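> Take this sequence and fold it.
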Amino acid sequence: MNRTLFNDNVTGALEFTVSWEMDGIRHEEWFLGRKVNPVNDIFPRGMREALEGKGEGESVAFTYEPRMCIPRFKESLVRILPLDRLRKKTRFGQPILPRLGRFYPQGHIDGLLDVYPDTLTPFRLTGLTDKSFTADCNHPLATIPVTIEAAIQYLQPRDAGTYGSLTHWREATCDWGPGMQTRHNGEPTDFFHDAFFQIRNENIAPNAPCMDNAAERNLQALQDRVLTPDMRVLAMDAATSPHMAGRYDAVIFTQVFEYLADPVGVLRSIAAHLAPGGMVLAGFGNAYDKDRVIQGWTELHEFERMGLILEYLRRAGLDGDARTFSRRNDWRDQDDPRFLETKGVSDSIYMVCGRKR
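Coordinates of the predicted model:
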């Protein structure tokens, strides 16, 4: 039986993994490229040629220095603008107030060339005074070397005469979140405000939405990559009281930080029960209980939420060997009741981990 190999006469799926490091923290973003079209699609430099003749299960990887893949950093994209150019926006009826280090859609800025009110491409707020703000519209990874691996998940012969649409795979994998979990110039992001930890209804227990089965397996697989069978592990979820006794090598939080009004206090108490070098793993998805979630969680992009948890870990002294992971656009199980509603896409999952210093 002939193997199907990557060439202009096939379509298929590629698993893209983007790895990078900043401020000593390692990050890994996984993204499933569906309906890959070797004829029309745009690949990172050198990748299309390297994939030629490869089969299912094989992969290629390239490390790209700044400007070789991610759009280069331009000083002209760092703009100091009058504060009244920042459109007044609300979320869940609450005003969105600018905060240093946070990301916002460029559509929030009035009068930018080729930018419209519904433009979601992010900018980072890097300066703020009573009269002006600084908007850095460069890509969050513009100054960071990135390694991109493409692994062939499956291939099938192209339908005769069918060429499909065009996908720019660097944009698909890198442009809608990766890099937003970092600090700006090593300074803490100004996440917190007086209402950040407010909860709409404190009188009920959190009821975290269930992840789909594929997302649960993905999160478990990420945990298994950093845990070993001999570890003493305590697992917590939104329904578990964050109190503990005994000594542990790792504590796993699954969909918990969305609902904690004193996360740093909880982590500090956890640290007292962790063995030297003990780990904290925090996993979450892209849905939450809207009646019990803290307000600040709803204000953040999903990748910024990883940055928030990193900040919690730093303040609790649990940020040793810190890492973040994301996994997006994976297949949802075909027997899942929401398969058609979600167009077969599994829930995105995110994980942050750190060690006791």
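
> alpha carbons only for contacts and neighbour counts from here, please
Noted.

> Quick check, Leu318 in contact with Ile270.
No. Checked against Cα atoms under 8 Å, the pair Leu318 and Ile270 is beyond contact range at 9.7 Å.

> ok, these two, which is more surrounded?
Taking other Cα atoms under 10 Å, Leu318 and Ile270 do not tie; Leu318 has more neighbours (26 against 22).

> mind checking how far Leu308 is from Ala135?
Look at Leu308 and Ala135: by Cα to Cα, to the nearest Å, they are 21 Å apart.

> One more, so I can put them side by side:
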Amino acid sequence: MNKLRLLVDSVWRLTWESREAAHCEELFVPFNPWRESDLCMPSLAGYLENAEPGSSFKLNLSPGKYLPQYQTDKKYEFALESFASGTRPPHVGRFYPKYLLMGYFGNPTPFRCIDRQGGKFTADFNHPLAGRFLTLEVMVREIKQKRDEKGGECLDWLDILTSGPGIEARYQGLPTDFFEDDPFHREDEGDDRAFFAQPRLVSHVDTQAQAIMAALYSRLLKPGLAVLDLMSSWQSHLPHGLELGSLVGLGMNAAELQHNPQLTSHLIHDLNTDPDLPFADGQFDAVICNLSVEYLVRPFEVFAEAARVLRPGGLFIHTFSHRWFPPKVVKIWTELHEFERIGLVLEYFLRSGAFGNLKTFSSRGWPRPRADRYYPRMRFADPVYAVWGEKLA
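Next comes the predicted model:
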């Protein structure tokens, strides 16, 4: 088959581990062999040029094979005055774009603050995945024929896949300082019940993102389970046909909850006012929270309560994206890189001390559905991020 006439729709999956969790990153890739083979490793390019639909290819990437080894000489000490004027000093463990440093104007590449003492701080310029063992799996979905080649983008897909991942991990296992400077302040500190009183029967992510969330839940949840849907609404984003034992919705708006066909029961409860859950110890097999963790102003108490109402081994699952209601989102969420938000939710889990076998997931780059109201102004579907853990015995 002439590679000049091919477009290979594929999903590239990167898996890796940190001290805290196992991580899985997915990227939808419409690979163009004619334009992009030269940007790939030869073995990967050769596979994609001759791939069949439904086939897959796996490659282990040891440190230095694609990404560089971790280099200690990429740590630099700066005076605090070198950090952008008018901003707070960098927090240890956090990532920041280099353009906040004097002399790096316009450079968006992230660096990590790994130490701050006196009037100085240390910046780590290593790639967030440097020194890690990675596994790449490429799964071919469809081979498309093209009539001709008229030019267009030429992309390094492996570079795109590895841009962001790694940021969610702690630095050398140390807690990340997310919690200085009033992190849970909100633009609107008024009564949440008033803000959410008007039903919003609209989807907060597009249908492609919803399908990814449902597919994730189909892998994590089994029929017959008793599940609690925290901060629930008119959609629970569970796969159709999943016959749970029960699905209890806890949310803020009665009309939205009544419109949710998957709930077996529901109740009104404001977790920001009262994080105590009105359920017995060990009542549920799983607790889920969709597109809402960014609104929690008392997350540590909520995570402790989720652990209390879960049976040992039960899952606490959070999914989120890159959209929210600005007046009610907590300040720290808006200040973070998208992958750093995964790290924040991981930190909630780790601080609770109640969960183990932590895992994270990201899925990006999918085409936005043509029927979506934001298409074609927005080319890509909403990304999906997830973090979950098992209650310890």
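
> burial of Met231 of structure 1, as a residue count?
Neighbour count for Met231 of structure 1, taken as other Cα under 10 Å: 12.

> how about it, what's its partner in structure 2?
With TM-score structural alignment as the criterion, the equivalent of Met231 of structure 1 in structure 2 is Leu225.

> now the end-to-end length of stretch 14-23 of structure 2.
Note: stretch 14-23 of structure 2 ends 8 Å apart using Cα to Cα.

> just stretch 183-197 of structure 1 next, same as before
21 Å.

> And the contacts of that stretch?
When contacts are defined by Cα atoms under 8 Å, 6 or more residues apart in numbering, stretch 183-197 of structure 1 is touched by residues 23, 99-102, 126, 260-262, 294-297, 307-308, 311.

> Can you select the buried ones from those in ChimeraX?
Per 16 or more other Cα atoms under 10 Å, the buried members of the contacts of stretch 183-197 of structure 1 correspond to this ChimeraX selection:
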select :99,100,101,102,126,260,261,294,295,296,297,307,308,311
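
> Return the subset of the contacts of stretch 183-197 of structure 1 lying in strands.
Here DSSP state E is the test, and the contacts of stretch 183-197 of structure 1 give Thr126 as lying in strands.

> So the match of Met231 of structure 1 versus Ile342 of structure 2, what's the distance?
26 Å.

> do you know how far Trp84 of structure 2 is from Met102 of structure 2?
That one is not Trp; residue 84 of structure 2 is Ala. 7 Å.

> Please apply the same query to Lys328 of structure 2.
For Lys328 of structure 2, the distance to Met102 of structure 2 - Cα to Cα - is 33 Å.

> And for Glu36 of structure 2?
Applying Cα to Cα to Glu36 of structure 2 and Met102 of structure 2 gives a distance of 36 Å.

> what do you get for Val227 of structure 2?
Distance from Val227 of structure 2 to Met102 of structure 2, by Cα to Cα: 51 Å.

> now swap in Tyr374 of structure 2 and tell me
Relative to Met102 of structure 2, and taking Cα to Cα, Tyr374 of structure 2 is found at 38 Å.

> Any buried residues in stretch 231-239 of structure 1, and which?
Buried residues in stretch 231-239 of structure 1 (16+ other Cα under 10 Å): 232-233, 236-238.

> excluding its backbone neighbours, what's nearest Arg341 of structure 2?
Trp333 (6.6 Å; Cα to Cα, 6 or more residues apart in numbering).

> Counterpart of the one you found over in structure 1?
Checking TM-score structural alignment: Trp333 of structure 2 goes with Trp297.

> For the stretch 251-357 of structure 1, which segments count as strands?
274-285, 320-328, 349-355 (DSSP state E, counting those that start in this stretch).

> How about the contacts made by the residue nearest to the spatial centre of structure 1?
What sits nearest the mean C-alpha location of structure 1, by Cα atoms, centre = their mean, is Phe303, with 3.7 Å. The neighbours of Phe303 of structure 1, taking Cα under 8 Å, 6+ apart as the test, are 177-181.

> rerun that using 10 Å as the cut-off
176-182, 324-326, 350 (Cα atoms under 10 Å, 6 or more residues apart in numbering).

> between those residues, which is nearest Thr11 of structure 1?
Taking Cα to Cα as the measure, Thr11 of structure 1 lies nearest Trp176 of the contacts of Phe303 of structure 1, at 24.4 Å.
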